[in-house]
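> Have a look; sequence and predicted model below, questions after that.
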Amino acid sequence: MGVRQSGQVRLRALGLLMAVTFVVWVAGPAQGQQEITGKDGAPMVLVPAGEFTMGSNDGSDDEKPVHRVSLDAYYIDKYEVTVGQYAKFLEARGVNGPPMWTTMDQPPHQKRPVVNVDWSDASTYCEWAGKRLPTEAEWEKAARGADGRIYPWGNEPPDPLRANYGKEKWNNHDALVPVGQLKDGKSPYGIYDLAGNVWEWVSDWYDQDYYTTSPAQNPKGPENGKYRVLRGGSWDLAPENLRSSRRDFNLPLSPSYESPSYRNFNSGFRCAKNPVLTPSGRMASSGELMPLSPVPADYTDKHMPTGWWTDPNIIEEGKQVYSQEGCRSCHKDGKPVKSGGGLRDQKNTSRFSDSYWFWRVAEGVPKTTMKAWKSYLSEEQIWKVIAYIHQFSHGGKPSEHTDYKP
């Protein structure tokens, strides 16, 4: 695809044909890597800090020269963003889907990668999910690892058990495979579908000579340009186009089907995220990422009444509400028995603002036993519950809490 002439002509033909006839640490799957779960429910894999080899002397001119790049640690989506995930984004934003969305958003396709998205679509989704598009260097390291391999799985040529490629017909989305299905093709970090299936947008502007002047530490691409970079190859390409160092590009926006950059059926994306550090400098787990979630406007000016964090009478009243009204299932014999989304972890709660505390208790914590209490507790009662929960994050002892400012 992209603006390489043969690919562009081929995609236009394909497009015309289509128009006529869609936080908690866990062990990762490879090398014991660590994962978090993003706001959009997508698992993200940690790629550790360090150097890797970028580019190829056997590739196109824009892959040269081969050079060493050092990157800070980052998280990247384990899978390409799916149709199902993109549908939730569209619903949350109240906007229409990309062209041909009605045929894409069907039950058989929910776990296939979303396509027909341009660079702006991809970037907006990642921002909504509290993430960003990966840089070109981050994408290549996630695919190649530190040993300079040619493909995500190693140096052996592609085969159908490792990558989805070489198909001639779109066939109403059947050209795509569900994300994560090709387990033999995962990268050294346990990341799937980095070769074939769909091209993936990255954040960088494209410059064919960028490698001659790119920085050795955390390169982010040229400051401006005309085209954006895509990586990874797609379902309709020959196997030699799936090399992890191969670069392609296209216009970032798609004003119409007459544009050479119109959204097409072989481009998708995945997101990345910088690690969040705890006050001690350790990388935070999924639960510890929660304080960085934006507090809704209705809750941004909430503050604990003076003295309530350590008032034993307030804490006792909060205990009664907590055990009798809201959380019988997670409270027994005066002690909590199940975590409420990190609300009792000192490393976590030290990063909560008062507003965040109130929001989480008022609205509840998804996927935990902490239910939403705003409908039947007064604001005063909610603060008492917070004071009670807070003491458990400090060994069961009443403790002051500083209103955290990110």
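Here it is on my side, so go on. Residues are numbered from 1 along each chain as shown.
> contacts, neighbours, all on C-alpha from now
OK.
> list the buried ones in whichever strand or helix holds residue 120?
In this structure, residue 120 sits in helix 119-128 according to DSSP states H and E. For helix 119-128, burial by neighbour count (16 or more other Cα atoms under 10 Å) applies to 119, 121, 122, 123, 125, 126.
> shouldn't the fourth one be in contact with residue 132?
Just to be clear, that refers to residue 123. Yes. With contact defined as Cα atoms under 8 Å, residue 123 and residue 132 form a contacting pair (6.5 Å).
> ok so, going back, what is the subsequent helix or strand relative to the helix holding residue 120?
helix 136-144.
> That next one packs against which elements?
Packing contacts for helix 136-144, counted by 3 or more Cα pairs under 8 Å, 6 or more residues apart in numbering; DSSP states H and E, involve strand 50-54, strand 199-205, strand 228-231.
> Redo those strands as CSV? Include distance to residue 346 and mean neighbour count.
Below are the helices and strands packed on helix 136-144 laid out as CSV (distance: least, Cα to Cα, whole Å; neighbours: other Cα atoms under 10 Å):
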stretch, distance to residue 346, mean neighbour count
strand 50-54, 30, 19
strand 199-205, 36, 27
strand 228-231, 41, 26
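> Quick one, which of those strands gets closest to residue 44.
Between residue 44 and the helices and strands packed on helix 136-144, the tightest spacing by Cα to Cα is seen for strand 199-205, at 16.0 Å.
> which helix is the longest one in this protein?
helix 5-20 (DSSP state H).
> for that helix, which positions count as buried?
So, applying 16+ other Cα under 10 Å, buried residues of helix 5-20: 8, 11, 12, 14, 15, 18.
> can you put the residues you listed in a markdown table and add distance to residue 386?
Formatted as a markdown table, those follow (distance: Cα to Cα, whole Å):
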| residue | distance to residue 386 |
| --- | --- |
| 8 | 58 |
| 11 | 57 |
| 12 | 58 |
| 14 | 58 |
| 15 | 56 |
| 18 | 56 |
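> And here is the other one:
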Amino acid sequence: MTDPDDLRARVAGELQRARARSALLTDAVGDDDLTRQHSRLMSPLVWDLAHIGNQEEQWLLRRAGGCSPVRADIDDLYDAFRHPRADRPALPLLGPAEARGYVREVRDRVLDALDVMSFDGPPLVTGAFVFGMIVQHEQQHDETMLATHQLRSGPPVLSAPPPPAGSPVTGEVFVQGGQFTMGTDAEPWALDNERPAHVVDVDSFFIDAAPVTNAGYEAFIADGGYDTERWWTPDGWAHRQRAGLSGPMHWGPDGTYTRFGRTAERVPDEPVVHVSWHEASAYAAWAGKRLPSEAEWEKAARWDPATGRSRRYPWGDDEPSPQHANLGQRHLSPAPAGAYPAGSSPLGVHQLIGDVWEWTSSVFTGYPGFRAFPYREYSEVFFGPEYRVLRGGSFGTDASACRGTFRNWDYPIRRQIFAGFRCARDA
């Protein structure tokens, strides 16, 4: 059993780490950029900041802590289900100074509540689950704010060292068919859609040893991939025509890529990023393959053929380190293929965690025995064929919000997210 004082120290550290990142992303720009909507796909950065504080207030102070409200009058403004992103700039939002003051006051009260919080009792507080949920919520919004930075115009304001160099990783890996345990009951901060653990039987398949690279995707474009209807699903072809797609988002026509305000030549062995599910599916068809199912992806990422056990991560059960994966905005780009050999799976599949979210063929739905917790709006309201599952996290995903069981989802047309893919095929 975890010592309560150790758990409090861990929670406090994770809360502080998330808040430091939120501050970095919002302090990097002036008030005009904070309140401007840089894309109708995204909220103004100042909305994200106050929304982070409002969720923290509602869950950690009012529900878990039984405390009186700080600003109950703004709950409606920061309800993501009431106000689509495109409409949020017209709301009477807190200004930058007021938003910063609000999140600071909420955090001070949360730390006071944490000092006396018991982690025994109802499921909401057992193992500090609700704190873990809010840490992950803030880090998820930090990744969203990072995507907003990618969409803003103007001079660069973010910087980070380049990722490590890669080494050649090509070809496919064979994954033996059979049963494995998908999902988890053991992760104390796992979210409802990751539960419960259940046995899945998967046929044998091959999966790419690394994500599809810029060079690989350029070959698809050069071969007329965007002009050949047979590679696309009917919905994908209609969207390609309607949106005028001719290559990944942020690619220039001269072999360049613009990232966070800087334009440079594309790195050939870097995983391709900012492609939709439709584009990924078309590439896979062109290559004579397909996208992996969610179960195939997780088996390749977690299954240890020597023991038959499902690990927490491809490399084992240890928490991610800088040697394992490109996570947490430590770098501002995916790392070249082969850059993290210590993070590969027992089967030799590389970079399943970090670098780019990976599209799968699967629609988003609950596992057998799913129970919504602690509210339906986290997962259940999104179940259905409109959404496709992404796995593995990106260079902008924090380790607290990324596990071998972690599930992300989005519309198949989405390109502003840090998404790429790898292919699979039947054995």
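Noted; the coordinates are in hand. These numbers were taken from a predicted model, which means no experiment stands behind them.
> Just the TM-score for the two chains, thanks.
Scored against TM-score structural alignment, normalised by the length of structure 1, the superposed chains reach a TM-score of 0.53; 234 aligned residues with a Cα RMSD of 2.7 Å.
> returning to what we had before: what range in structure 2 does the helix holding residue 120 of structure 1 sit on?
Residues 277-286 of structure 2 are where helix 119-128 of structure 1 lands when matched by TM-score structural alignment.
> What's the average distance for that stretch when superposed on structure 1?
After superposition onto structure 1, stretch 277-286 of structure 2 sits on average 0.6 Å from its aligned residues (mean Cα distance after the TM-score superposition for structure 1).
> can you give me how far that stretch is from the chain middle?
The chain centroid and the centroid of stretch 277-286 of structure 2 are separated by 20 Å under Cα atoms, centre = their mean, to the nearest Å.
> now what about it, what contacts it?
217, 220, 225, 231-233, 236, 290-291, 359, 388, 411-414, 420-421, 423 (Cα atoms under 8 Å, 6 or more residues apart in numbering).
> Likewise for stretch 316-329 of structure 2?
For stretch 316-329 of structure 2, using Cα under 8 Å, 6+ apart, the contacting residues are 160, 163, 311-312, 315, 334-335, 340-344, 351, 353-355, 393-399.
> Which members of those residues are classed as buried?
Applying 16+ other Cα under 10 Å to the contacts of stretch 316-329 of structure 2 flags 163, 311-312, 315, 334-335, 340-344, 351, 353-355, 393-399 as buried.
> Nearest to residue 319 of structure 1, out of the helices and strands packed on helix 136-144 of structure 1?
strand 50-54 (47.5 Å).
> quick one: that closest one aligns where in structure 2?
With TM-score structural alignment as the criterion, strand 50-54 of structure 1 aligns to 178-182.
> cool, stretch 386-400 of structure 1 as well?
Under TM-score structural alignment, there's no match for stretch 386-400 of structure 1.
> How about stretch 178-192 of structure 1?
Using TM-score structural alignment, stretch 178-192 of structure 1 pairs with 336-350 in structure 2.
> circling back to that earlier point, any idea which of the buried residues of helix 5-20 of structure 1 is closest to residue 141 of structure 1?
residue 8 (27.1 Å).
> Residue 2 is in contact with that closest one, correct?
Yes. Contact criterion Cα under 8 Å: residue 8 of structure 1 and residue 2 qualify, at 5.6 Å.
> Pull the residues that contact the helix or strand hosting residue 219 of structure 2.
Applying DSSP H and E as the criterion places residue 219 of structure 2 in helix 214-222. Contact with helix 214-222 of structure 2 is made by 246, 247, 266, 267, 268, 269, 270, 271, 272, 283, 286, as judged by Cα under 8 Å, 6+ apart.
> Quick check: it compared with structure 1, mean distance?
Looks like 0.6 Å for helix 214-222 of structure 2 (mean Cα distance after the TM-score superposition for structure 1).
> Pull up the aligned stretch in structure 1 for that helix.
Under TM-score structural alignment, the match for helix 214-222 of structure 2 is residues 83-91.
> that older thread, quick one: the match of strand 50-54 of structure 1 to structure 1 mean distance?
Looks like 0.9 Å for stretch 178-182 of structure 2 (mean Cα distance after the TM-score superposition for structure 1).
> hmm, back to that, could I get the contacts of helix 214-222 of structure 2 in JSON lines, plus columns for secondary structure and distance to residue 368 of structure 2?
Listed next are these as JSON lines, based on DSSP: H, G, I helix; E, B strand; the rest coil; distance: Cα to Cα, whole Å:
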{"residue": "246", "secondary structure": "coil", "distance to residue 368 of structure 2": "40"}
{"residue": "247", "secondary structure": "coil", "distance to residue 368 of structure 2": "38"}
{"residue": "266", "secondary structure": "coil", "distance to residue 368 of structure 2": "43"}
{"residue": "267", "secondary structure": "coil", "distance to residue 368 of structure 2": "42"}
{"residue": "268", "secondary structure": "coil", "distance to residue 368 of structure 2": "41"}
{"residue": "269", "secondary structure": "coil", "distance to residue 368 of structure 2": "39"}
{"residue": "270", "secondary structure": "coil", "distance to residue 368 of structure 2": "37"}
{"residue": "271", "secondary structure": "strand", "distance to residue 368 of structure 2": "33"}
{"residue": "272", "secondary structure": "coil", "distance to residue 368 of structure 2": "33"}
{"residue": "283", "secondary structure": "helix", "distance to residue 368 of structure 2": "32"}
{"residue": "286", "secondary structure": "helix", "distance to residue 368 of structure 2": "34"}
